[in-house]
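Novice: Need the 3D shape of this:
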Amino acid sequence: MSATDAATTRQDRFAHGLEILTQVDGEGGQKVVDSLADISPELGHQVVAWAFGEIYDRPALPPRDRQLVTLGMLTALGGCEPQLEVHINAALNVGLTPEEIVEALLHAAVYCGMPKALNATFVAKKVFAERDLLPVRNQ
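Specialist: I've put the predicted structure just below:
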């Protein structure tokens, strides 16, 4: 493979990833990539080309299921509140309801603990308020 082919492939992967990123995360994803431009543009490129262009676009899981997995993982990791904000918005963008998101975060409490589930739920509350989706009532 020549250097030109590699550059084209790299750019093609980025362009495809940007398309998926925009579909899933909307402007929130682009803001994350833009915020990396001055410190680690390569990390921004990898988020777009690899995470979205290759992983998020795999056919075995639909986008809403991928977002449920992502919300669970970010909740379990803890300390990922900025990423949770982006992905709660993404979950809404791909068809999850506020009630389904809250239920997923409640379910996560069983496996990763109350403090992490509480932190994630407060992020969801912030996102829902910004999108005029409060109140969310659960049983």
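
Novice: C-alpha only now, for contacts and for neighbours.
Specialist: Noted.

Novice: list the contacts for Glu81?
Specialist: By Cα atoms under 8 Å, 6 or more residues apart in numbering, Glu81 lies in contact with 74, 119-120, 123.

Novice: swap the cut-off to 10 Å and go again
Specialist: 74-75, 87, 116, 119-124 (Cα atoms under 10 Å, 6 or more residues apart in numbering).

Novice: one more to put side by side:
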Amino acid sequence: MTRDERFENGLTMLRRIDGEAGQKVIDSLADISPELGHQVVAWAFGDIYTRPGLPLRDRQLVTLGALTALGGCEPQLEVHINAALNVGLTPQEIVEVLLHSAVYCGMPRALNATFVAKKVFAERDLLPVTAP
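Specialist: Prediction:
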């Protein structure tokens, strides 16, 4: 596959998962590192997200857990919490994965991620979230 084809595949997947938010991230890199923007689209979304091994909802569960564990990724968490909702995860499932993350990455990181989720849910009129 050519560089341009990988980018186009990735752009299609990015739009499917992240909608407008993903494009805003790519656009924000245009004046500083367009190559990073290209790689996010072509590699992350064109090569990795399109692989057949996991459904998109499972990929988003992994992404939420990883971003929570890393800490300091609140802007990316916001994008990916929206993406998780876009691919079919429920607010309850997202809250559960963030709660589960507390065991492995600590309470402060899980709290930060949960507050990001709360912001996203409020913006999408999904509060209050009821327990499963």
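
Novice: TM-score of the superposed pair?
Specialist: Overlay of the two chains. TM-score (TM-score structural alignment, normalised by the length of the second structure): 0.98; 132 aligned residues with a Cα RMSD of 1.0 Å.

Novice: Buried residues of stretch 108-124 of the second structure, list them for me.
Specialist: By 16 or more other Cα atoms under 10 Å, the buried positions in stretch 108-124 of the second structure come out as 109-114, 116-121.

Novice: Mind checking which of those land in helices?
Specialist: Under the assignment DSSP state H, these contribute 109-114, 116-121 to helices.

Novice: What does Leu118 of the first structure correspond to in the second structure?
Specialist: In the second structure, Leu118 of the first structure lines up with Leu111, judged by TM-score structural alignment.

Novice: Check which helix or strand the equivalent of Val136 of the first structure over in the second structure maps to.
Specialist: Aligned by TM-score structural alignment, Val136 of the first structure pairs with Val129 of the second structure. Val129 of the second structure is part of no helix or strand, with elements assigned from DSSP states H and E.

Novice: Once you drop chain neighbours, what's closest to Val33 of the first structure?
Specialist: Spatial nearest neighbour of Val33 of the first structure, excluding adjacent residues (Cα to Cα, 6 or more residues apart in numbering): Gly44 at 4.8 Å.

Novice: Make TSV from the ones in helices among the buried residues of stretch 108-124 of the second structure and add distance to Gly10 of the second structure to it.
Specialist: Below are these laid out as TSV (distance: Cα to Cα, whole Å):
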residue	distance to Gly10 of the second structure
Arg109	30
Ala110	30
Leu111	32
Asn112	29
Ala113	26
Thr114	28
Val116	26
Ala117	25
Lys118	29
Lys119	27
Val120	24
Phe121	26
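
Novice: Looking at those residues, spot the one nearest Asp27 of the second structure.
Specialist: Val120 (21.1 Å; Cα to Cα).

Novice: how much space is there between the closest one and Leu77 of the second structure?
Specialist: Using Cα to Cα, to the nearest Å, we find Val120 of the second structure at a distance of 10 Å from Leu77 of the second structure.

Novice: Mind listing the shared neighbours of these two?
Specialist: Going by Cα under 10 Å, 6+ apart, residues that sit against Val120 of the second structure and also against Leu77 are Thr114.

Novice: just to revisit the earlier point, got the contact list for the match of Leu118 of the first structure?
Specialist: 68, 98-99, 101-102, 117.

Novice: was I right about Val86 of the first structure contacting Val127?
Specialist: Yes: the pair Val86 of the first structure / Val127 is scored as a contact, 8.8 Å apart, by Cα atoms under 10 Å.

Novice: Helix, strand, or coil at Leu96 of the first structure?
Specialist: Following DSSP: H, G, I helix; E, B strand; the rest coil, the label given to Leu96 of the first structure is coil.

Novice: can you pull out the helices in the second structure?
Specialist: Using DSSP H, helices in the second structure cover 3-18, 20-28, 34-39, 56-70, 74-86, 91-105, 107-123.
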